[in-house]
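A.B. asks: below is the structure, and that's it, no one-letter string:
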């Protein structure tokens, strides 16, 4: 199995640091001399060279200029931005609220033709009702301590979810059965959400599978992930979103999705399990 997306993100950052170290060595400079040329404290160049501090675009420009290697600026900035986008903490993504994240990803959703989604914790965003989304985003905002723009964020999430009903998009979604029972909203919102799942299952572009509690596992429960066509996978952890674009890692996630898909029940059996979850609500 390939390395984890987190380790790949760390490796990408380390690769940028290594290239900067090589430029410094090629220029015959010490870290202290480079820092002096850039007007930095001497520890800054050491932190960047060791990969302990991610360089900004301005840092890379200053570093390359100090090494008389301006021709490397564009490539290194691109590599650094790619590395930083692979692992982004939620507190950074949500620092001004949640709404803008949904708005920024609308183009990605619109151009994706085949969505493959595995959910082990909550109903996937594109299938959420406004009431369920409100309860969930309210809890996320409170837990993260980020600005409260829940009402606007829910509207933005609903706008992004139009791809389920409009356009040429196909959705293959797998839910662990526990997702049907996790009460992230009040009982009324949960009931409405489960009813919506029953309704959306009837759409010709939606395949919804439920992985039963008692399924004999060939793949262990994983953190939720969203595959956009065959080119990108977004993995959601407690602290960060990890964006996977390396072809080998994308293939590993698609392989896991195929294995998980074999565990799922669909059609009437899936409907029955959703109905059983509804029966547990007060």
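C.D. replies: Received the coordinates, thanks. As the structure is a prediction and not an experimental result, all values here were calculated from the model. Residues are numbered from 1 along each chain as shown.

A.B. asks: contacts, neighbours, all on C-alpha from now
C.D. replies: Noted.

A.B. asks: stretch 171-183: which residues count as buried?
C.D. replies: Using 16 or more other CA atoms under 10 Å as the test for burial, stretch 171-183 gives 171-181, 183.

A.B. asks: what's next to it, contact-wise?
C.D. replies: Stretch 171-183 has contacts (CA atoms under 8 Å, 6 or more residues apart in numbering) with 114-123, 164, 190, 194, 205-213, 260-261, 264, 273-274, 277.

A.B. asks: same check, this time on stretch 152-170
C.D. replies: If you take CA under 8 Å, 6+ apart as the criterion, stretch 152-170 is touched by 98-100, 102-103, 105-106, 109-110, 112-115, 125-127, 129-130, 133-134, 137, 171, 205-206.

A.B. asks: give me the buried entries from the residues you listed.
C.D. replies: Using 16+ other CA under 10 Å as the burial test, these include 98-100, 102, 106, 109-110, 112-115, 125-127, 129-130, 133-134, 137, 171, 205-206 as buried.

A.B. asks: quick one on the thing from earlier: what's the PyMOL line that selects buried ones from the contacts of stretch 171-183?
C.D. replies: Buried residues within the contacts of stretch 171-183, by 16+ other CA under 10 Å, are selected in PyMOL with:
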select buried, resi 114+115+116+117+118+119+120+121+122+123+164+190+194+205+206+207+208+209+210+211+212+260+261+264+273+274+277
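
A.B. asks: included below, for side-by-side comparison, is a second structure:
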């Protein structure tokens, strides 16, 4: 089954409500997977980075402006990283480290955050190098929840997939991406290189 709801409908009262939905979803999920080729995963975003992202959403879609409240909820959702009951397998494209969200100061803080949280017991963070050969056609980013639901964020709508056969293909795709990703010290090195690019130490 596939469910599609336009963003302007879902965000008709602003960003806080949907962020609250995501908080509850993450609290209920024990095993989560995420692939983000061009931006930082929301649960690892700094407050400054998230503020820029949600500001763009509000201005692009023309929905009510409650960015501070939406950001506060996104920061609340991040508590699942520290609770010990959840496991997150996250793959970023190397481009995500260089997509300019808010300028060098925001990006420096974001790279520092990635390095600070890199070794959390709840987190397995990989980075697919820009020139890595990946055994599948390029795909947009997606999130998986307990291998039972896949969520895509498209320009105009959010898409949720729950059909088992489609879920199985997403698991296969995630495994292929994981095989192309760097982990451990190699991933840290790529993040450190991006930090230096943004003017960090």
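C.D. replies: Happy to help now that I have it. Because the structure is predicted, anything quoted here is derived from the model rather than measured.

A.B. asks: picking that back up, out of the contacts of stretch 152-170 of structure 1, list just those in strands.
C.D. replies: Of the contacts of stretch 152-170 of structure 1, the ones assigned to strands by DSSP state E are 114-115, 171, 206.

A.B. asks: now, which of those sits nearest residue 37 of structure 1?
C.D. replies: Nearest to residue 37 of structure 1 among those: residue 115, at 49.3 Å, using CA to CA.

A.B. asks: quick one: map the closest one onto structure 2.
C.D. replies: In structure 2, residue 115 of structure 1 lines up with residue 32, judged by TM-score structural alignment.

A.B. asks: now do the contacts for that match.
C.D. replies: 86-89, 143-147.

A.B. asks: now with 6 Å?
C.D. replies: Residue 32 of structure 2 sits next to 88, 144-146 when contact means CA atoms under 6 Å, 6 or more residues apart in numbering.

A.B. asks: residue 113 of structure 2 pairs with which position in structure 1?
C.D. replies: Aligned by TM-score structural alignment, residue 113 of structure 2 pairs with residue 196 of structure 1.

A.B. asks: what's the nearest residue to that match if we skip its chain neighbours?
C.D. replies: The spatially closest residue to residue 196 of structure 1, leaving aside those adjacent along the chain, is residue 129, at 7.3 Å (CA to CA, 6 or more residues apart in numbering).

A.B. asks: picking up where we left off before, top of the contacts of residue 32 of structure 2 by neighbour count?
C.D. replies: residue 144 (25 neighbours; other CA atoms under 10 Å).

A.B. asks: which part of structure 1 matches the host helix or strand of it?
C.D. replies: Using DSSP states H and E, the element containing residue 144 of structure 2 is strand 142-145. With TM-score structural alignment applied, strand 142-145 of structure 2 matches the range 225-228 in structure 1.

A.B. asks: returning to that earlier point: need the contacts of residue 32 of structure 2 in TSV with distance to residue 67 of structure 2, can you?
C.D. replies: Below are the contacts of residue 32 of structure 2 laid out as TSV (distance: CA to CA, whole Å):
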residue	distance to residue 67 of structure 2
88	26
144	25
145	26
146	29
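
A.B. asks: tell me which of the residues you listed is nearest to residue 2 of structure 2?
C.D. replies: Set against residue 2 of structure 2, the nearest of the contacts of residue 32 of structure 2 by CA to CA is residue 144 (13.9 Å).

A.B. asks: enumerate every residue touching that closest one.
C.D. replies: Going by CA under 6 Å, 6+ apart, residue 144 of structure 2 touches 32-33, 150.

A.B. asks: now residue 127 of structure 2
C.D. replies: By CA under 6 Å, 6+ apart, the contact list for residue 127 of structure 2 reads 91-94, 181-182, 187.

A.B. asks: which ones among the residues you listed are found in helices?
C.D. replies: Among these, the ones falling in helices (DSSP state H) are residue 187.

A.B. asks: find the nearest non-adjacent residue to the aligned partner of residue 124 of structure 2 in structure 1, please.
C.D. replies: Using TM-score structural alignment as the criterion, residue 124 of structure 2 maps onto residue 207 of structure 1. Nearest-residue entry for residue 207 of structure 1: residue 172, 4.8 Å, with adjacent residues in sequence omitted and distances by CA to CA, 6+ apart.
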